[in-house]
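> A predicted structure for the sequence below; I have some questions about it.
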Amino acid sequence: MSKTMKIERQALVPRLRFPKFRGAGEWEIKRLGDKDVSDFVKNRTRLNELNLDSYISTENILPDFGGIKKASKLPPSGSFTTYTPGDVLVANIRPYLKKIWVADRKGGASNDVVVVRPKSGVNSSFFASLLKSDAFIDYVMKGAKGVKMPRGDISLMKEYILAVPNTEEQQKIANFFSSLDALIAAQANKIDALKTHKKGLMQQLFPKEGETVPRLRFPEFRELGSWQYKNAGLLFSNRTEKGEDDLPLYSVTINDGVTKRDSLERKIDNISQASGNKKALRYDLIYNMMRMWQGASGVASEDCMVSPAYVVLKPKLNVCPSFFGYLFKTHDFLNTLTAHSQGLTKDRLRLYFKDFAQISLPIPHIDEQRMIANCLSSLDALIAINSDKLDALKSHNEGLMQQLFPRREAMDV
């Protein structure tokens, strides 16, 4: 038994180690709540000491360890958990969203955010890497209470087992992950810049409400004059054909348009009979009549089936569906769609085809439609390429964390 224990103790080293530390021996097992590891902060900050930059809640911590965004408003009253630079803030509602931020300033956090402060003998960046990990999130979720809005158990968090090397190795690992975090942040900023650029272009490439000429126009179309306006019913017909067994099933999403249903993370109950769905052909424009006012629309990339709760728009002659797909996502036009939707409250609004058909749509020459659609789709492709690069960097980061920290099973005590 003693030999077995010795082998297990010797295994408490990472699989991948910087050369300088390969002979430094095993790491030391600790618990998150140990007095020489961290404090769970209880000090309070008053509301009058906070502003939108220093107030942190679960709403402005971004998921997937993505940092924070500026708070949109301050709460009307209350006191808040004090945080200082180097503290790790853990959103304690729905922990699976991976909302964890390492503070770079002073401020106050809402009661749904746990503030953990590493002790002086623990490198703050190394400590942050221990908590910004799937292993920690999985552990917290196992002890979370509640179904719809699970909440982590703080007393259980304090029992989280971790392994700690000497301070010099901590610093080396911290420096490495800080460099990788900087690459990830730079890539994320690049994607945000592309999305902002696209949003700005969309505002420029389509006329403002009440106008007939866009503010930005490709040179070859500047002499063509004003855009026409026609009722949507003259540009699209309502496709009501029944689904077919050999067609794939698609859903309409707000952010990603028309997407294969089996690629979505959320569970959606399928209608067992294909004939209970609607048929859509490639290039049809599809919208969710209950969410059109939020931007739930897109263009079909192939022949498919969709829910009977959707409206399938068949484009008529000289109509570029992708052009209108982008138009329907603009801020001004979402307001128009909301105004034409029927319902007593906003969460019950529906846009039936008969009401959609009465909406006046701007329509330039077909060549200009295609030029605008191609421009915006090129930006979408660039955003997708850079998003894939970001996902690859995050996967690389997670893989290295598994290699540069000892295996969880070796920490059983």
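The structure has been received and is ready for your questions. Numbering: from 1, shown residues only.
> can we go C-alpha only for contacts and neighbour counts from here?
Noted.
> Now do the contacts for the closest residue to Leu62 other than its chain neighbours.
Nearest non-adjacent residue to Leu62, counting by CA to CA, 6 or more residues apart in numbering: Ile68, 5.2 Å away. Contact analysis of Ile68 by CA atoms under 8 Å, 6 or more residues apart in numbering lists 60-62, 101.
> with these in mind, which one is nearest to Ile137?
Nearest to Ile137 among those, counting by CA to CA, is Trp101 at 13.3 Å.
> what kind of secondary structure is that closest one in?
Three-state call for Trp101 (DSSP: H, G, I helix; E, B strand; the rest coil): strand.
> how many neighbours does it have?
Counted with other CA atoms under 10 Å, residues neighbouring Trp101 total 25.
> swap in the one 5 residues further on?
Counted with other CA under 10 Å, residues neighbouring Lys106 total 15.
> Which parts of this structure are helices?
Using DSSP state H, the helices of the chain run over residues 2-10, 124-131, 134-142, 154-157, 167-205, 232-235, 321-327, 331-340, 353-356, 366-404.
> For these, could you give me TSV that also reports mean neighbour count?
Below are the helices of the chain laid out as TSV (neighbours: other CA atoms under 10 Å):
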stretch	mean neighbour count
helix 2-10	11
helix 124-131	21
helix 134-142	16
helix 154-157	14
helix 167-205	16
helix 232-235	18
helix 321-327	21
helix 331-340	16
helix 353-356	16
helix 366-404	16
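> take the one below as the second:
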Amino acid sequence: MDKPKLRFKGFYDDWEQRKLKDMADFSKGNDYSKADLAEEGHPVILYGRLYTKYETVIESVDTFAELKDKSVISKGGEVIVPASGESAEDISRASVVNVAGVALGGDLNIIKTNDELDPAFLALTISNGSQQKEMSKRAQGKSVVHLHNSDLKEVNLLFPKVEEQKEIGTFFKKLDVTITLHQRKLDKLKLLKQGYLQQLFPKNDEKVPRVRFANFDKVWELRKLGDITKRVIRKNKNLESTLPLTISAQEGLIDQNEFFNKTVASRDVSGYYLIKNGEFAYNKSYSNGYPWGAVKRLNHYNMGVLSTLYIVFKPTNIDSDFLEKYYDTTYWYKEVSKHAAEGARNHGLLNIAATDFFKTELIISKSLEEQQKIGVFFKQLDDIITLYQSKLNKLKLLKQALLQKMFI
């Protein structure tokens, strides 16, 4: 096939095929590693940026180092490709450095295109077209794979006339800007939520929050979890559900298949806990950013099953939305740390018995109405965050679909 499935109006010619070496000059970056980075200095791009903060077109640089002799400095329009990576698939990506005066690190292959090849188009097709698969095959190594300029020179490039290339590059640049704006808005909303969580719940050892709704001024009280909730120990003996769940600290209680891309539960789930919508579960597994595990409410499904390693409970004398948000704070960590066996962490699990977990104390409002106001406020904020996340996901899916149709 010499034409993509989707094209801009006015372009009908077949795409050409040539070796990349016939359309570009090649060089390498020089020096600079992560250890050289500083808070200020000369702007520098290291190969890791193409993994941690990938952009088709790099318009600004926020990493700096002291300028060294014999540094390779960008003039603008260079296409950079990582010279090493963890896998052959990872290494097949490229970005355009669209800003002059940036030092380019040593583990970067640098491609300077001729007038027949638009840099943004080349970066896009290397990262998404048939060239991506070819580059993956050329990558060498096992634990760390390498890609040299000699490999890049032999890549078979499929491309249209430069006018069409520029149309494609400009289109995806605008789409990337839209995606970036949505991502920034989403990040700001998440930061806003974290700020409100700190403001609307009292800090440790305090009895009132810093920000309150009007007409509420009474001090909050300490209550044991066991006094405001009831433990759920119902088993799935009648196989009411065959949906194995897991707790994602970010997404809450979700389908194991969605989280792991496979089921890790045993085939017989009759001995698992049966958890129903609105009930909570405590995952004693600690992970990066969640040193005392995570407590989440089942929101996405009517019911599901959980390993008996989880502690399941339901609210009885507290607003459910309020309780859910309380466990989104870090204020409960101190109580769990007091009841967990000191230094005992087995295979990634905290050693805390269910009886001790229900002895943990929560600082809560005495007013059910205040609890409800706080719960509703965060629910509305979560709905807005979910909406923006959905929009962002749709834009990313749209981009992937268009990339598949607009490149050969």
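That came through fine. Remember, it's a predicted structure, so these values are computed and weren't measured experimentally.
> Let's have the helices of the first structure in CSV, adding distance to Ala109 of the first structure.
Shown next, in CSV, are the helices of the first structure (distance: least, CA to CA, whole Å):
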stretch, distance to Ala109 of the first structure
helix 2-10, 39
helix 124-131, 17
helix 134-142, 19
helix 154-157, 16
helix 167-205, 23
helix 232-235, 49
helix 321-327, 39
helix 331-340, 33
helix 353-356, 45
helix 366-404, 27
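> Quick check: which of these is nearest to Ile29 of the first structure?
helix 2-10 (9.8 Å).
> is it true that Tyr83 of the first structure touches Gly107?
Yes: look at Tyr83 of the first structure against Gly107 with CA atoms under 8 Å: they come within range, at 5.4 Å.
> Between these two, point out the one with more neighbours.
Set Tyr83 of the first structure next to Gly107 and count neighbours by other CA under 10 Å: Tyr83 wins out with 29 against 24.
> what's the burial count for the equivalent of Ala24 of the second structure over in the first structure?
By TM-score structural alignment, Ala24 of the second structure lines up with Val37 in the first structure. Here the number of neighbours of Val37 of the first structure (other CA under 10 Å) works out to 20.
> Quick check: chain neighbours aside, which residue is closest to Val37 of the first structure?
Lys119 (5.4 Å).
> Gly276 of the first structure maps to what in the second structure?
Under TM-score structural alignment, Gly276 of the first structure pairs with Gly271 in the second structure.
> quick one: contacts for that match?
Here Gly271 of the second structure is in contact with 235-237, 308 (CA under 8 Å, 6+ apart).
> ditto for Phe213 of the second structure
370, 373.
> corresponding residue for it in the first structure?
Match for Phe213 of the second structure (TM-score structural alignment): Phe218.
> For Asp391 of the first structure, see how far away that match is.
Per CA to CA, to the nearest Å, Phe218 of the first structure is found 34 Å from Asp391 of the first structure.
> and what of Glu368 of the first structure?
35 Å.
> cool, Phe356 of the first structure as well?
Noted for Phe356 of the first structure: a distance of 38 Å to Asp391 of the first structure, by CA to CA.
> Same check on Pro315 of the first structure?
Applying CA to CA to Pro315 of the first structure and Asp391 of the first structure gives a distance of 35 Å.
> swap in Ile383 of the first structure?
Ile383 of the first structure sits 12 Å away from Asp391 of the first structure, going by CA to CA.
> wait, doesn't Val114 of the first structure sit right on Leu89?
Yes: under the criterion of CA under 8 Å, Val114 of the first structure lies in contact with Leu89, with a separation of 5.7 Å.
> What lines up with Ala174 of the first structure in the second structure?
In the second structure, Ala174 of the first structure lands on Gly169 (TM-score structural alignment).
> so what's its match up against?
118, 120-121, 124 are the contacts of Gly169 of the second structure under CA under 8 Å, 6+ apart.
> Repeat the analysis, applying 7 Å as the threshold.
120-121 (CA atoms under 7 Å, 6 or more residues apart in numbering).
> Of the contacts of Ile68 of the first structure, which pair is most distant in space?
Asn60 and Trp101 (10.2 Å).
> Leu205 of the first structure -> the second structure?
So, by TM-score structural alignment, Leu205 of the first structure is matched to Leu200.
> scratch that, Leu379 of the first structure is what I was asking about
Looks like Leu379 of the first structure aligns to Leu381 there (TM-score structural alignment).
> Give me the spatial nearest neighbour of that match, chain neighbours excluded.
Nearest one to Leu381 of the second structure, counting by CA to CA, 6+ apart, is Lys193 at 7.3 Å.
> State the distance from that neighbour to Gln380 of the second structure.
Lys193 of the second structure is 11 Å from Gln380 of the second structure, by CA to CA.
> Pull the contacting residues for the aligned residue in the second structure for the residue nearest to Val37 of the first structure.
The equivalent of Lys119 of the first structure in the second structure is Thr113 (alignment by TM-score structural alignment). By CA under 7 Å, 6+ apart, the contact set of Thr113 of the second structure is 23-25, 119.
> For the nearest residue to Ala91 of the first structure once chain neighbours are set aside, grab the count of nearby residues.
Leaving aside its sequence neighbours, Ala91 of the first structure sits nearest to Val113 (CA to CA, 6+ apart; 4.5 Å). Number of residues near Val113 of the first structure (other CA under 10 Å) recorded here: 22.
> ok, Val113 of the first structure - contacts?
Here Val113 of the first structure is in contact with 57-58, 89-92 (CA under 7 Å, 6+ apart).
> try Val208 of the second structure
Val208 of the second structure sits in contact with 202, 219-220, where contact means CA under 7 Å, 6+ apart.
> As TSV, these with distance to Gln389 of the second structure and neighbour count would be great.
Shown next, in TSV, are the contacts of Val208 of the second structure (distance: CA to CA, whole Å; neighbours: other CA atoms under 10 Å):
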residue	distance to Gln389 of the second structure	neighbour count
Pro202	29	20
Val219	36	15
Trp220	34	18
